[in-house]
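K.L.:
Predicted model follows, preceded by the sequence.
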Amino acid sequence: MNVIQRMIKRIGRMVQLTLGIGLVVAGCTLGALYKWCYVYVPSDKCLVWIAKSGKPMPPSRKIAEPGEKGIQRATSGPGRYFYNPINWDNELCELTVIKPGNPESWKWVHTTRRMSKKADGGNILEGDFPEVGILVRRTGDPAPDGTPVVEFDSNYQGYVRQVLTPGIYRINPYEFEVRKEPAVVVPAGFVGVLTNQIGTQPRMIEVPDVEAGDVTGSAPAKTKKIRPLALAGERGTLRDVLPPGVYYLNPNVERVKIVEVGFNEFSQVALKGSQETIRFPSKSGFDIELGVTVVWGLHPQHAAEVINEFGNTTEVLEKVIKPQLRSICRNEGSLYEARDFIQGERREQFQQVLTQTLRDVCRQKNIELLLALISTIEVFSREGQAAAGEIDLQTEIQDSFIAIERQLTNIKLQETAKKKALLEEAKKKVDVTRETIQAQTRKKVAEILADGQRAAAEIEAQGKLQVATIEQQIAAIEAEKVELLGRAEADVARLKQQAEADGKRILVEALGSGEAYNLYTFARNFEPESIRLFFAGEGTFWTDLRNIEEMGAMQIMRETAGKKTSPAGNP
């Protein structure tokens, strides 16, 4: 028995030892697996898998397909992974983050600042803009047609047409390079002119060259060659523009130029010694210097055509508005006298001609012109300005006009004084008339009030009289009514009594006598139900004495009945 117990204990110890060794081995195995077969990917990383075994891939490729040895195309996101370190290796890479930007930080750059800061028509916004991710495939063969832009699923090397919008992406850095560019932001009041970067170019066309000189004269205008607007699939500027908004475009496929639409103001100031000053000789031989302000702009429908021909809005000023403004002022201004530029009517006429002529020229180039306003005018003699103490032509003309206007002003002042005197007289008359009308009104009011009170008193007295008369009539009617009612009641009582007496008399006559009438009355009022008969046998006289009245009455009834049943004519 002891031997068996010892054997059982020995077996138990062996089992415990075996379990302990197994647990230790399992723990070591799990630790080794956790160290060499486990990988943790943080939230800002991705995992690139590298196969250590498999079929060798072609030398021209850098990314292996499933089942091939090398860097795999697919990646894994953040998390925990177990893998076979004998067949696989891995590498942590950064996630690609495309920022959405912050619209609250965007600031506008106004037109005047933009022209002085970025004459090439660059970005007109400042702030934290959204980004767009440009994918560049590093692996694969070049495209057969030689284009640098390829599709995402083509596996060709080059710029991928599709872009990455704001977000977080797992991009294999061995397959793609990500280049971040700012997205296109078109603010309100602007449009985006699109230019295709790939495709075939359209043929050149000839257009009038406004830089070569005046295009309003009768002489044939010079021309220049430009490329027309591109159609779908062609390289060049597209006719359709982008309205205000945010656009995620690939700059390798389409470039966008932000263009301001609507009206802008441009001022050509007259500066001494400046070559841009508008100066021309007048018909009378005096030199005229003008300062002109032009309000011009672009329509969204024609923005693409203008940018395609001139490049940007600054070139529109330099190549169209400025040269044509000087040319029109010289051509049209030489037809006017120096005096005309100082007089109001002729100066306004020259301004209208300048505006209309410049508008016609700008319309040929799809440019909108609202007006051309002359701000300053200076008149100079060919020999130079007047010496000190002398009066020049402009001052002389202005003084003559001032004298005329002063005389007209004095005349108007005299007329005004007369009108004021008449006005004061009219005011006095109005005051007198007002007082007269008020007095007459008060008198009329008093008369009307007195008449009304008198009429009211008369009406009240007549009313009381009529009331008294009606009350008297009512009293007479009431008395007559009482008399008639009393007389009627007396007649009714008399007639009723007479009718009753006549009825009784007729009844007595019919019955024959008053005794018969009495018996008739007794019989009529007799109630047989009240008769009680008692049989007492042969009683005494005194016993039946109480019924003697009834017996007498019955005897009288028998006699009366006998008389009624007797033949007519018998007594």
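P.N.:
On my side now, so go ahead.

K.L.:
Only C-alpha atoms from now on, for both contacts and neighbour counts.
P.N.:
OK.

K.L.:
My read is that Asp392 contacts Glu378, right?
P.N.:
No - using C-alpha atoms under 8 Å, Asp392 is not in contact with Glu378, being 11.1 Å away.

K.L.:
what secondary structure does the residue most central in space within the chain sit in?
P.N.:
The residue lying closest to the centre of the chain (C-alpha atoms, centre = their mean) is Ala188, at 18.0 Å. Classification of Ala188 using DSSP: H, G, I helix; E, B strand; the rest coil returns coil.

K.L.:
Could you find the closest non-adjacent residue to it?
P.N.:
Excluding the flanking residues, the one nearest Ala188 by C-alpha to C-alpha, 6 or more residues apart in numbering is Pro244, at 5.3 Å.

K.L.:
Tell me which helix or strand comes right after the longest helix along the chain.
P.N.:
Counting by DSSP state H, the longest helix found in the chain is helix 393-511. If you walk from helix 393-511 toward the C-terminus, the next helix or strand you reach (DSSP states H and E) is helix 514-525.

K.L.:
which residues touch that next one?
P.N.:
Applying C-alpha atoms under 8 Å, 6 or more residues apart in numbering, the contact partners of helix 514-525 are Leu507, Val508, Leu511, Met557, Thr560.

K.L.:
orientation of it relative to helix 393-511 in degrees?
P.N.:
With axes from the mean of the first three to the mean of the last three C-alpha atoms, to 10 degrees applied, the angle from helix 514-525 to helix 393-511 works out at 130 degrees.

K.L.:
take a look at this one as well, against the first:
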Amino acid sequence: MSDLVRVVVEDGPAEGSGAGRAGAGGGSRGNRTGRGFSGGGGRGFAVGLKLPGLLLAAVLGLVAWQITLIDVGSGQIAVLTRKIGLDLKNSDEIAPSAQHKGVQRELLTEGRYFRNPYVWSWQVVPQVEIASGEMGVKISLTGEDPDYGEFLAKVDERGEAVTKGIVPGVLNPGRYPVNPFLYKVEVHKPTTIPAGYKGVVTNLAAPLAKEPNRLLVDASERGVQKTTLEPGTHYLNPYVTRVDLVDCRSQRFNLGQEDDMGFPSKDGFWVSLDGVIEFRVNPEKAADVYVLFNRSENGPLIDDEIVQTVIMPNARSFCRLQGSNSSGREFIQGETRSAFQKAFEQEMRLACEPLGIEIIQALITTIRPPEKIAEPVRRREIAKQEELQYKQQVLQQESEQKLAVEKAMVEQKQALVTAGRDVVKSTTKAEEEQQVALTLANQQLAVSQLKLDASLDEAMAIEARGQAVADVVRFDNEAEAAGWKKAVQAFDGDGQAFARYVLYQKLSTAWRRMMVNTADSPMMKILDSFTEPAARTSTGRKNAVPATEPATPGGQEQAQTGGIETDVNLAQ
């Protein structure tokens, strides 16, 4: 395209230049012949020729852009086909290289590309889109035919198919640029295994097993695999792997659902019964159970085959063999029925577990013996049951009586325990109160003792102080008495004389004036009381000391001092 545009652009100015030169030549010739075109007119003519040339070049460039552009949008691819080049061989279905004619292996993804339309042709197609919850399977349309018995395409190191057939693996949800001339993409649903199921895997494309008589084969061999798939979603190629669901949940089946489940008794009576068997497929042996009991007419489901092939035959066999060992009337009794029920469940488990079937529960719900023997036996059994019921009632009443006695004893013991508890509680409380009171009394006694000791100490102190004061007073009195005694001794032991002396001494200095009208006045009577004894003493004594004369100098000083005090008192 660039070469084409460049040629167009270059041709425009070249032609313009020629025209200019022609114009210029014409002008010169015109000048030579009569002026012709002027030089300015030649340049205008050249510019007029250049504008159409540029416009033509732009148009040609746009056309070249459009015819060479490959615009691959989002979610699309472009498949290229070469028109010219090396010829293909008769066995080639697609160009082996970019130099050969035909459809190319390489694709153009999103973007803009430029190709020569003379050499290439192209086709823009949408990419393969796998939605969520789906998967894609690629089928190779080119290459050599697969070998006999094979349908899988062989792939190289890059993962590209080199032969025709189904490409191993799957395309998960997403968008893929797949060449529609090389591959065909089929959309399938992934394998979903619900909860409680197991997925039995069958390999459809591996080599045949070396030992074809085995139930299960190894993972690298064709056939049913040992390993099963757990519940969930699995993206597996349906042409390579087939997955069959095996229900491993608990299932119930009634023995009398299809026909009469009965057997002849030991005495020849027909005994009918009904029961319920709860079973499930062992999850670890799901593949073995599927191979053993699957039938093509029932499809992938094996529940009916398990019931018809395993459950019912073993149940009929046990009932007929074990039931024929007992008489018809024995099946009315509860003991025989219980033993029959227990043996039935045990035998069903032993027979079914080796085959991969787990018996969860096997119950005989109903046993119907013939009416000819059922009615009398039933009445007898009813009588026995009533007898047992009455005995049970007697035992119950005795038990109730014992229970009442024991209950009364328990209540009595509880009352005794309660009373003893109250006594202990009261005793404990009294002891605690006594202890508290004793503690308080001891505390008060100690306090009183301390107070008594303090009082005794204080009394002794008071007594000591009183004794000291008394001693002081006594000593003072004794000292004073000693003085008086000495003074009395000065009057020859005559106290009366000493008293008059003291009185006269006090009065002699205290009198200021005395007004006495008669000799009978009270004052004179007082003085008379002192004169009469003096007269008596003066007559009886020869050497009497004068009343005004002190016995000793010390006594005189004391008398004078006493007279002063008396004088003051009298003056007052």
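P.N.:
Now that the structure is in, tell me what you want to look at. This structure is a prediction, so every number in the text was calculated from the model and none was measured.

K.L.:
Which residue in structure 2 aligns with the residue nearest to the centre of structure 1?
P.N.:
In structure 2, Ala188 of structure 1 lines up with Ala195, judged by TM-score structural alignment.

K.L.:
again with Leu95 of structure 1
P.N.:
Looks like Leu95 of structure 1 aligns to Gln127 there (TM-score structural alignment).

K.L.:
With Gly31 of structure 1 instead?
P.N.:
Match for Gly31 of structure 1 (TM-score structural alignment): Leu62.

K.L.:
Mind giving me the packing neighbours of the helix or strand that that match is a member of?
P.N.:
Assigned by DSSP H and E, Leu62 of structure 2 belongs to helix 39-68. Applying 3 or more C-alpha pairs under 8 Å, 6 or more residues apart in numbering; DSSP states H and E, we find helix 39-68 of structure 2 packed against helix 2-33.

K.L.:
hang on, Ile364 of structure 2 in a strand?
P.N.:
Yes - under three-state DSSP, Ile364 of structure 2 falls within a strand.

K.L.:
Residue in structure 1 paired with it?
P.N.:
In structure 1, Ile364 of structure 2 lands on Ile374 (TM-score structural alignment).

K.L.:
just Tyr118 of structure 2 next, same as before
P.N.:
With TM-score structural alignment as the criterion, Tyr118 of structure 2 matches Ile86.

K.L.:
Give the helix, strand or coil label for its match.
P.N.:
coil.

K.L.:
Distance-wise, check it relative to Trp36 of structure 1.
P.N.:
10 Å (C-alpha to C-alpha, to the nearest Å).

K.L.:
And for Val48 of structure 1?
P.N.:
Plainly put, Val48 of structure 1 is 17 Å away from Trp36 of structure 1 if you go by C-alpha to C-alpha.

K.L.:
residue in structure 2 matching the residue nearest to Ala188 of structure 1?
P.N.:
With TM-score structural alignment as the criterion, Pro244 of structure 1 matches Pro231.

K.L.:
Its match and Pro194 touch, don't they?
P.N.:
Yes - the criterion here is C-alpha under 8 Å, and Pro231 of structure 2 meets it with Pro194 at 5.4 Å.

K.L.:
Apart from its chain neighbours, what residue comes closest to Pro117 of structure 2?
P.N.:
Thr68 (6.0 Å).

K.L.:
Wait, that neighbour touches Arg115, no?
P.N.:
Yes - the pair Thr68 of structure 2 and Arg115 qualifies as a contact (C-alpha under 8 Å) at a distance of 5.2 Å.

K.L.:
Which strands and helices lie in contact with the longest helix of structure 1?
P.N.:
Against helix 393-511 of structure 1 (3+ C-alpha pairs under 8 Å, 6+ apart) you get strand 368-380, helix 514-525.

K.L.:
hey, which of the ones you listed is tucked in deepest?
P.N.:
strand 368-380 (a mean of 18; mean count of other C-alpha atoms under 10 Å).

K.L.:
and the angle from that strand to helix 393-511?
P.N.:
140 degrees.

K.L.:
Would you mind measuring from Gln462 of structure 1 to Ala476 of structure 1?
P.N.:
Distance of Gln462 of structure 1 to Ala476 of structure 1, given as C-alpha to C-alpha: 21 Å.

K.L.:
So between Ile86 and Trp36 of structure 1, which is more surrounded?
P.N.:
Set Ile86 of structure 1 next to Trp36 and count neighbours by other C-alpha atoms under 10 Å: Trp36 wins out with 14 against 11.
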